[in-house]
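Participant: this one's structure only:
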């Protein structure tokens, strides 16, 4: 039995405990009366010997109360175990269905071919299924948005463009993506409503099963699609996008900004990660890494060498801890 469940048991069993306290009090009073009776015992007081039986009667009631409380605790623990087993069984079944939905998702590359008679046919020249299909869909979405960027368009306009274009793109994959999003929504909803003190644990299990492509598509759905109505609450509360990695390009910056502005930083960073980031040993390692990278940057600059390694030099983790943004 977990510590949390013990606290719940005490909260729900206050009445039996109060009843037990009253029985104990009565037994003490009866014991006192019995002691007084012994002090005043005489041959003439034998008619009052029934007090002895009453005293042991109270003691028997005390033992019965103890047994009753034990039975109630055992029953409550059994009910909790049955409830938890039902919850785990349901979650496993829901995850199995989700994986089947992912496996059934397809992505097709269709090419138009002109026939000799002038007619045009569409032929499938490539296809992907399962996790690969989600990756291809996410990349097609990003390409679709990027190709519509216009020179001189500012960051806010580009955010608006991404939000504007997503619903139309989604319609082309609604059968597969819609099924995936609905199942995922009901999994997190069930965990939220029935998970009790193990919500965080099961959220992590589900979250870890999602690929980066699926998380990116989910982010678009809760920002500009149907998920913005109900799903967004769970995205923020349980940091469902915690494992989402953004591409190191212009659209990646736009996507990160959209998630933070529309869903909040909590959608990306869980409570436990925030606590871990504040640990002294973690900060010490990050500072050592930042110092080593700065030494490399200084060496490259001093020798006239390029610092363009296709990566960001700035360490986002250490912002606010003394590191200068580069």
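Facilitator: On my side now, so go ahead. Fair warning: this is a prediction, and the values are worked out from it, not measured in the lab.

Participant: use CA for all of it now, contacts and neighbours both
Facilitator: Fine.

Participant: which ones are touching residue 73?
Facilitator: By Cα atoms under 8 Å, 6 or more residues apart in numbering, the contact set of residue 73 is residue 9.

Participant: mind checking the SS state of it?
Facilitator: When classified by DSSP: H, G, I helix; E, B strand; the rest coil, residue 73 comes out as helix.

Participant: Could you measure from it over to residue 136?
Facilitator: 54 Å (Cα to Cα, to the nearest Å).

Participant: Just confirm residue 122 is within a strand.
Facilitator: Yes. Assessed with three-state DSSP, residue 122 lies in a strand.

Participant: quick one, strands of the stretch 51-200 of the chain?
Facilitator: Under the criterion DSSP state E, counting those that start in this stretch, strands of the stretch 51-200 of the chain are mapped to 106-114, 120-129.

Participant: Could you tell me how far the longest one lies from the centre of the chain?
Facilitator: On the basis of Cα atoms, centre = their mean, to the nearest Å, strand 120-129 is displaced by 38 Å from the centre of the chain it belongs to.

Participant: can you give me the helices in the stretch 51-200 of the chain?
Facilitator: 131-146, 155-171, 174-194, 199-208 (DSSP state H, counting those that start in this stretch).

Participant: a markdown table for these, including mean neighbour count and distance to residue 107?
Facilitator: As requested, the helices of the stretch 51-200 of the chain are exported to a markdown table (neighbours: other Cα atoms under 10 Å; distance: least, Cα to Cα, whole Å):
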| stretch | mean neighbour count | distance to residue 107 |
| --- | --- | --- |
| helix 131-146 | 18 | 5 |
| helix 155-171 | 16 | 13 |
| helix 174-194 | 17 | 10 |
| helix 199-208 | 15 | 23 |
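
Participant: take a look at this one as well, against the first:
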């Protein structure tokens, strides 16, 4: 509601009151603008005629004050709404900036992973090729013996602990950062998809193995299942390293994951 109608009414009544007052004064001084005679014998009765006008002015003033109050209240509510929207946008921008900084740091951490090429010990492998070599050479395919699989993974994790431990911890904290932020679920899914898209098949596999045999169980494993982080794992890796049988189907998103035993999860 706007205060303009109330102000207009007040102004109109004030003008009428002023004109009426001027007319009375002029008539009392002997100058009658309308050419009418003035009899002060009835002045008391004439004064009574101001009563209704005063009441109307008081009503107009009340309407104007109420309109002004409602106008101020509306403006205050609008300001609060705008402030809330601005705060939400600022928070979202901060989250986005932090996420992409963490993602950049994660890529740099991946580059720090290194190993020796199994076919040429003089050649060093870094980043994704190193992760693939660690999987194929140190960890190797699942034998179906859970204890033996766990033993090989832990030996490889210890051998490359200076790089893999940092890599696993940072990945967990990026995923946890997304999970605990005060964001809409669509925004959280967007960030987790971007994180998932940055992973190679070898990375997805070694992260999954860390959840099965290493330090990623149960905290990281739960987040992988909640956000479908293993969605892009290849069928070959899922079977060779016995990934499909060790996670709830939520870890694979909306894909159908076939286990080594032939079951559909």
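Facilitator: Yep, it's here. Everything numeric here is computed off the predicted structure, so don't read it as measured data.

Participant: circling back: nearest to residue 42 of structure 1, out of the helices of the stretch 51-200 of structure 1?
Facilitator: Closest of the helices of the stretch 51-200 of structure 1 to residue 42 of structure 1 is helix 174-194, at 66.4 Å (criterion: Cα to Cα).

Participant: post-alignment, that closest one versus structure 2, mean distance?
Facilitator: Compared with structure 2 after fitting, helix 174-194 of structure 1 deviates on average by 0.7 Å (mean Cα distance after the TM-score superposition for structure 1).

Participant: Could you do stretch 62-76 of structure 1 as well?
Facilitator: Looks like 1.3 Å for stretch 62-76 of structure 1 (mean Cα distance after the TM-score superposition for structure 1).

Participant: which residues of structure 2 does that stretch align to?
Facilitator: Mapped onto structure 2 using TM-score structural alignment, stretch 62-76 of structure 1 spans residues 70-84.

Participant: Quick one: residues contacting the aligned partner of residue 171 of structure 2 in structure 1.
Facilitator: Under the alignment defined by TM-score structural alignment, residue 171 of structure 2 is paired with residue 184 of structure 1. Counting by Cα under 8 Å, 6+ apart, residue 184 of structure 1 touches residue 98.

Participant: taking the strands of the stretch 51-200 of structure 1 together, which one is wrapped up most tightly?
Facilitator: Highest mean neighbour count of those: strand 106-114, a mean of 14 (counted as mean count of other Cα atoms under 10 Å).

Participant: just to revisit the earlier point, can you add distance to residue 19 of structure 1 and give the helices of the stretch 51-200 of structure 1 back as JSON lines?
Facilitator: What follows is those, written out as JSON lines (distance: least, Cα to Cα, whole Å):
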{"stretch": "helix 131-146", "distance to residue 19 of structure 1": "59"}
{"stretch": "helix 155-171", "distance to residue 19 of structure 1": "62"}
{"stretch": "helix 174-194", "distance to residue 19 of structure 1": "31"}
{"stretch": "helix 199-208", "distance to residue 19 of structure 1": "34"}
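
Participant: about what we covered before: of all the strands of the stretch 51-200 of structure 1, which one comes closest to residue 173 of structure 1?
Facilitator: Set against residue 173 of structure 1 and scored by Cα to Cα, those come closest in strand 106-114, at 9.0 Å.

Participant: ok so, going back, show me how far the match of stretch 62-76 of structure 1 is from its chain's centre.
Facilitator: Here stretch 70-84 of structure 2 is found 23 Å from its chain centre; the criterion is Cα atoms, centre = their mean.

Participant: ok, now stretch 189-198 of structure 2?
Facilitator: Computed by Cα atoms, centre = their mean, the chain-centroid distance of stretch 189-198 of structure 2 equals 15 Å.

Participant: Go ahead and name everything in contact with stretch 179-198 of structure 2.
Facilitator: With Cα under 8 Å, 6+ apart as the test, stretch 179-198 of structure 2 has contacts from 92, 95, 99, 103, 175, 178, 227, 229-230, 232.

Participant: tell me the two of these that are most distant?
Facilitator: For these, the maximum inter-member distance is 27.2 Å, found between 92 and 232 (Cα to Cα).

Participant: Residue 72 of structure 1 and residue 210 of structure 1, how far apart?
Facilitator: The gap separating residue 72 of structure 1 from residue 210 of structure 1 is 42 Å, by Cα to Cα.

Participant: now swap in residue 20 of structure 1 and tell me
Facilitator: The gap separating residue 20 of structure 1 from residue 210 of structure 1 is 51 Å, by Cα to Cα.

Participant: okay, the two: which has more neighbours?
Facilitator: Higher neighbour count among residue 20 of structure 1 and residue 210: residue 20, with 20 against 17, using other Cα atoms under 10 Å.

Participant: got the contact list for the more buried one?
Facilitator: Residue 20 of structure 1 makes contacts with 62, 65-66, as judged by Cα under 8 Å, 6+ apart.

Participant: Verify the assumption that it is located in a helix.
Facilitator: Yes. Under three-state DSSP, residue 20 of structure 1 sits within a helix.

Participant: ok, it to residue 26 of structure 1 distance?
Facilitator: Residue 20 of structure 1 is 10 Å from residue 26 of structure 1, where distance means Cα to Cα.

Participant: returning to that earlier point: ok, which of the strands of the stretch 51-200 of structure 1 comes nearest residue 7 of structure 1?
Facilitator: Comparing the strands of the stretch 51-200 of structure 1 by Cα to Cα, strand 120-129 comes nearest, at 47.9 Å.

Participant: What helices and strands are in contact with the closest one?
Facilitator: Applying 3 or more Cα pairs under 8 Å, 6 or more residues apart in numbering; DSSP states H and E, one finds that strand 120-129 of structure 1 makes contact with strand 106-114.

Participant: residues in contact with the aligned residue in structure 1 for residue 61 of structure 2?
Facilitator: By TM-score structural alignment, residue 61 of structure 2 lines up with residue 53 in structure 1. With Cα under 8 Å, 6+ apart as the criterion, no residue contacts residue 53 of structure 1.

Participant: again, 10 Å this time
Facilitator: Contact partners of residue 53 of structure 1, counting by Cα atoms under 10 Å, 6 or more residues apart in numbering, are 34, 59.

Participant: Could you do residue 221 of structure 2 as well?
Facilitator: 172, 207-212, 215, 229, 246-248, 251.

Participant: now swap in residue 56 of structure 2 and tell me
Facilitator: Residue 56 of structure 2 makes contacts with 9-10, 13-14, 50, 62, as judged by Cα under 10 Å, 6+ apart.

Participant: Weed out the non-buried ones from those residues.
Facilitator: Buried members of these, scored by 16 or more other Cα atoms under 10 Å, are 9-10, 13-14.
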